[in-house]
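A.B. asks: Only the shape, not the letters, is given here:
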């Protein structure tokens, strides 16, 4: 099934060219097909109005070290364990994100199953955050333009920042 979504993303990128915008109909269609919608979605605009949000980055440590949302805590995806969020209140306003929102949805499901009450998946995730002109910081907490684009296939959706693939 995941291969089907990757193929859909590739076909959409070919159909709409490399200039497709993150807020394009093609990207929205791909995201809507990719998400199971088991975790409520939150837009970038809504997140910006939530100063109390607890941001959890579900990408690899290498991706997180390249750049992440300011104040985000790395929790990982393959290596995610609930003990990484033991300090996060069960009633906290939690927003999970990854590159586009697939991995974060899976971690969000685990959080909800563990009793976390207010979990949201950032719609479009890091790519949309950056494409809308919002800042990211590196592993040392310093502002950066570098963004881990996950892979060249998925990197087509990242329109701002300096793409990093390693």
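C.D. replies: Cool, got the structure. Remember, it's a predicted structure, so these values are computed and weren't measured experimentally.
A.B. asks: Every contact and neighbour count from this point should use C-alpha atoms.
C.D. replies: Fine.
A.B. asks: residues contacting the closest residue to residue 89 other than its chain neighbours?
C.D. replies: Among residues not flanking residue 89 along the chain, residue 116 sits closest, at 7.7 Å (CA to CA, 6 or more residues apart in numbering). Neighbouring residues of residue 116 by CA atoms under 8 Å, 6 or more residues apart in numbering: 89-92.
A.B. asks: go on, residue 118?
C.D. replies: Counting by CA under 8 Å, 6+ apart, residue 118 has contacts 90-94.
A.B. asks: Below is an additional structure, to be compared with the one above:
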């Protein structure tokens, strides 16, 4: 079972200063259109190569465009022993629909 979080809950937890690690798994072309501030940019195909960058003790929120790829990525991370993994339901589309901040990534 994949745990999920909605945009409103994520925004509240970030605003409250909770120690969440946001991981944007979209392609560089998608990320160029904007990302959630402070997200770690890690295209989905690189996750197996960059697992060491993801601390198992932190809660990790994975997101993509719509929530489908990030759901699969959460399943993979859980198989690798990451128990504190959340999928952002609806992805960055849902986040943007609520008017929450999106910033252009720095190159």
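C.D. replies: The structure has been received and is ready for your questions. Being a predicted model, the structure only gives us computed values, none of them experimental.
A.B. asks: hmm, which of the contacts of residue 116 of the first structure are the buried ones?
C.D. replies: residue 90 (16 or more other CA atoms under 10 Å).
A.B. asks: Turn the contacts of residue 116 of the first structure into CSV, columns for secondary structure.
C.D. replies: Listed next are the contacts of residue 116 of the first structure as CSV, based on DSSP: H, G, I helix; E, B strand; the rest coil:
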residue, secondary structure
89, coil
90, coil
91, coil
92, coil
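A.B. asks: any chance of the contacts of residue 116 of the first structure in TSV, plus distance to residue 106 of the first structure?
C.D. replies: As requested, those are exported to TSV (distance: CA to CA, whole Å):
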residue	distance to residue 106 of the first structure
89	19
90	18
91	19
92	18
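A.B. asks: quick revisit: can I take it that the residue nearest to residue 89 of the first structure is in a strand?
C.D. replies: No. Membership of residue 116 of the first structure in a strand is not supported by three-state DSSP, which gives coil.
A.B. asks: Going by residue numbers, what spans are helices in the second structure?
C.D. replies: Under the criterion DSSP state H, the second structure contains helices at 7-15, 28-31, 68-79, 91-97.
A.B. asks: Count residues in the vicinity of whatever residue of the first structure lines up with residue 9 of the second structure, would you?
C.D. replies: The alignment partner of residue 9 of the second structure in the first structure, by TM-score structural alignment, is residue 46. Counted with other CA atoms under 10 Å, the neighbours of residue 46 of the first structure add up to 9.
A.B. asks: No further questions, thank you.
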